[in-house]
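Peer 1: Coordinates for the following, if possible.
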Amino acid sequence: MDFIGAYSGDNLSFIMEGFWTTVWISVVAIILSFVLGLVLGVLRYTRIPGVYHAVAVVVDTIRNLPLLLLIFFAYMVLPQLGIKLGIYWSAILALTVFEGAMISEIVRGGLTSINKGQIEAARSSGLSYMQALLHITLPQALRRMSPPMVSQFISLLKDTSLAVIISLPELMHNVQIVNGQKFAYAIPTMLLAAVLYFTVNYVLSITARRLEAKHI
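Peer 2: I've put the predicted structure just below:
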């Protein structure tokens, strides 16, 4: 093990560049997947004829596909169909679609957990169904969804490492390049990557536990 060589200024800078790429990709994918999951979850909850079944088929299909396949599809298949996104947006698209499908189930479950009598009471007071859903049911459901939602975001951050397969310069990609310089760098750089992943995910885990305790 060569900690001194592995943690040289150039190597640390290169690894941290990969780490910030991981964080950036994760933040963008989290925002987009939350929006997508929220829309899909609401559409499934409202059970609009035709739309409900179409969304259910799409969500169930995506949830049963490996994320790695979606990454390959976004990066290698879409360009052949005339859609060229580049390496970063290919990874973001795959993560967004996959995690959005997962989050949609959390949203649907959260909405279902709210007593439907509240919507009926809101309707009787003059609100439309969508107004009751958006102003009464959804805010309560979002509070209940917070812990599992944060847990899903933790999974998303860890899943960014799968994009190494398309040479996205994220944390694990850059760690592997540093490891290639010298075998003795493997353990020090892997330990550093583990610490970086752990730090971010631990903060998110604490957030999830606090949100869960707040709503018990």
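Peer 1: from here on, contacts and neighbour counts on C-alpha atoms
Peer 2: OK.
Peer 1: middle-most residue in the protein, spatially?
Peer 2: Leu156 (3.6 Å; Cα atoms, centre = their mean).
Peer 1: So for the lengthiest helix in the chain, what gets flagged as buried?
Peer 2: Taking DSSP state H as the criterion, the chain has its longest helix at helix 9-46. Buried residues in helix 9-46, defined by neighbour count with 16 or more other Cα atoms under 10 Å: 11-12, 14-19, 21-27, 29-30, 32-45.
Peer 1: what does stretch 121-133 give?
Peer 2: So stretch 121-133, judged by 16+ other Cα under 10 Å, has buried residues Ala122, Arg123, Ala132, Leu133.
Peer 1: what sits up against it?
Peer 2: Contact with stretch 121-133 is made by Ile119, Ile136, as judged by Cα atoms under 8 Å, 6 or more residues apart in numbering.
Peer 1: And the helices in this structure?
Peer 2: Counting by DSSP H, the chain has helices at residues 3-6, 9-46, 51-63, 67-72, 86-112, 117-124, 129-132, 138-159, 171-181, 186-214.
Peer 1: what comes up buried for the third one?
Peer 2: Along helix 51-63, these residues count as buried under the neighbour rule (16+ other Cα under 10 Å): Tyr52, Val55, Ala56, Val59, Ile62, Arg63.
Peer 1: go on, the fifth one?
Peer 2: Of the residues in helix 86-112, 87-111 count as buried by neighbour count, 16+ other Cα under 10 Å.
Peer 1: quick one more, to check against the first:
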Amino acid sequence: MDFAGAFQWVNIRFLLDGLLLTLQVAVISVILSIIFGVLLGVLRYWKIPILSKVVGWIIDIIRNLPLLLIIFFTYFALPQMGIHLNIFWAAVAALSVFESAMISEIIRGGLESIPPGQAEAGLATGMTKMQIMRYILMPQVFRDTLPSLVSQLIALIKDTSLATIITLPELTHHAKIIYSLNTDYVVPMFVALAALYFIVCYTLSLFSKQLAKRMATNT
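Peer 2: The predicted structure follows:
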């Protein structure tokens, strides 16, 4: 083990470059996952004939597939179907599809936990289903499911490391390059990876706790 050599500035900078790409993939995937996850969760909750069942089947299929298989599909199979994505967007697409399915179930569960009388009261006052969803149901859902949502998003950040299998130059891939050049750097690189992932994920968890407190005080 050579910590001094492994932690030279050139290696640290290389790791930080990988971390930056990891965060870029994660942020875009988080935004897309929340948008599509909420949409899919609402569609299932509304129980629209045929559509909700089809959406439910698709979500169940995706949730029971390995993320690694979805990554392989977006990068290797989609080009065979005429859809060409570079490594970055293939990783984003795979993560977004997988996490959207997970988040949709969290949203649907949150919606179904709210007493139906609230929606009925909204309809009685002349509100539309969209207005009820926006002003009555979703604020409660986000407040109640925030811990589960954050846990899922933290998992997404860690799952970006799986994209190293398609040579996405993210954090894990850069660490792999460094210790492949010198086997004495294996342990130091794993320590560095653990530290960087911990800092990012723990910071997100602290932020979510503060956000949850603010939401609780405002209700």
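Peer 1: Dump the buried residues of stretch 121-133 of structure 1 to CSV, plus distance to Asp2 of structure 1.
Peer 2: Shown next, in CSV, are those (distance: Cα to Cα, whole Å):
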residue, distance to Asp2 of structure 1
Ala122, 66
Arg123, 68
Ala132, 62
Leu133, 58
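Peer 1: just the residues you listed now: which is nearest Ala193 of structure 1?
Peer 2: Distance to Ala193 of structure 1, by Cα to Cα, is smallest for Leu133 among the buried residues of stretch 121-133 of structure 1, at 42.9 Å.
Peer 1: Pull the number of nearby residues for Gln118 of structure 1.
Peer 2: Gln118 of structure 1 has 14 neighbouring residues, counting by other Cα atoms under 10 Å.
Peer 1: Quick check: the gap between Pro188 of structure 2 and Met1 of structure 2.
Peer 2: According to Cα to Cα, to the nearest Å, Pro188 of structure 2 and Met1 of structure 2 sit 7 Å apart.
Peer 1: related to what we said a few turns ago, can the helices of structure 1 go into a markdown table with extra columns for distance to Gln80 of structure 1?
Peer 2: Below are the helices of structure 1 laid out as a markdown table (distance: least, Cα to Cα, whole Å):
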| stretch | distance to Gln80 of structure 1 |
| --- | --- |
| helix 3-6 | 40 |
| helix 9-46 | 23 |
| helix 51-63 | 21 |
| helix 67-72 | 12 |
| helix 86-112 | 13 |
| helix 117-124 | 47 |
| helix 129-132 | 40 |
| helix 138-159 | 25 |
| helix 171-181 | 25 |
| helix 186-214 | 34 |
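Peer 1: so Phe19 of structure 1 sits right up against Val175, yeah?
Peer 2: No. Using Cα atoms under 8 Å, Phe19 of structure 1 makes no contact with Val175, being 9.5 Å away.
Peer 1: picking that back up, Pro188 and Met1 of structure 2: who's more crowded?
Peer 2: Pro188 (19 against 13).
Peer 1: Correct me if wrong: the more buried one contacts Asp2.
Peer 2: Yes. In terms of Cα under 8 Å, Pro188 of structure 2 counts as a neighbour of Asp2; the distance is 7.1 Å.
Peer 1: Skipping its backbone neighbours, what lies nearest His215 of structure 1 in space?
Peer 2: The shortest distance from His215 of structure 1 to any non-neighbouring residue, by Cα to Cα, 6 or more residues apart in numbering, is to Arg144 (6.8 Å).
Peer 1: Show the contacting residues for that neighbour.
Peer 2: Arg144 of structure 1 neighbours (Cα under 8 Å, 6+ apart): Gly110, Glu212, His215.
Peer 1: Any chance of JSON lines for those, columns distance to Met149 of structure 1?
Peer 2: Formatted as JSON lines, the contacts of Arg144 of structure 1 follow (distance: Cα to Cα, whole Å):
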{"residue": "Gly110", "distance to Met149 of structure 1": "10"}
{"residue": "Glu212", "distance to Met149 of structure 1": "11"}
{"residue": "His215", "distance to Met149 of structure 1": "14"}
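Peer 1: I'd like to know which of the residues you listed is nearest to Ala184 of structure 1.
Peer 2: Once Cα to Cα is applied, the member of those that ends up nearest Ala184 of structure 1 is Glu212, at 42.7 Å.
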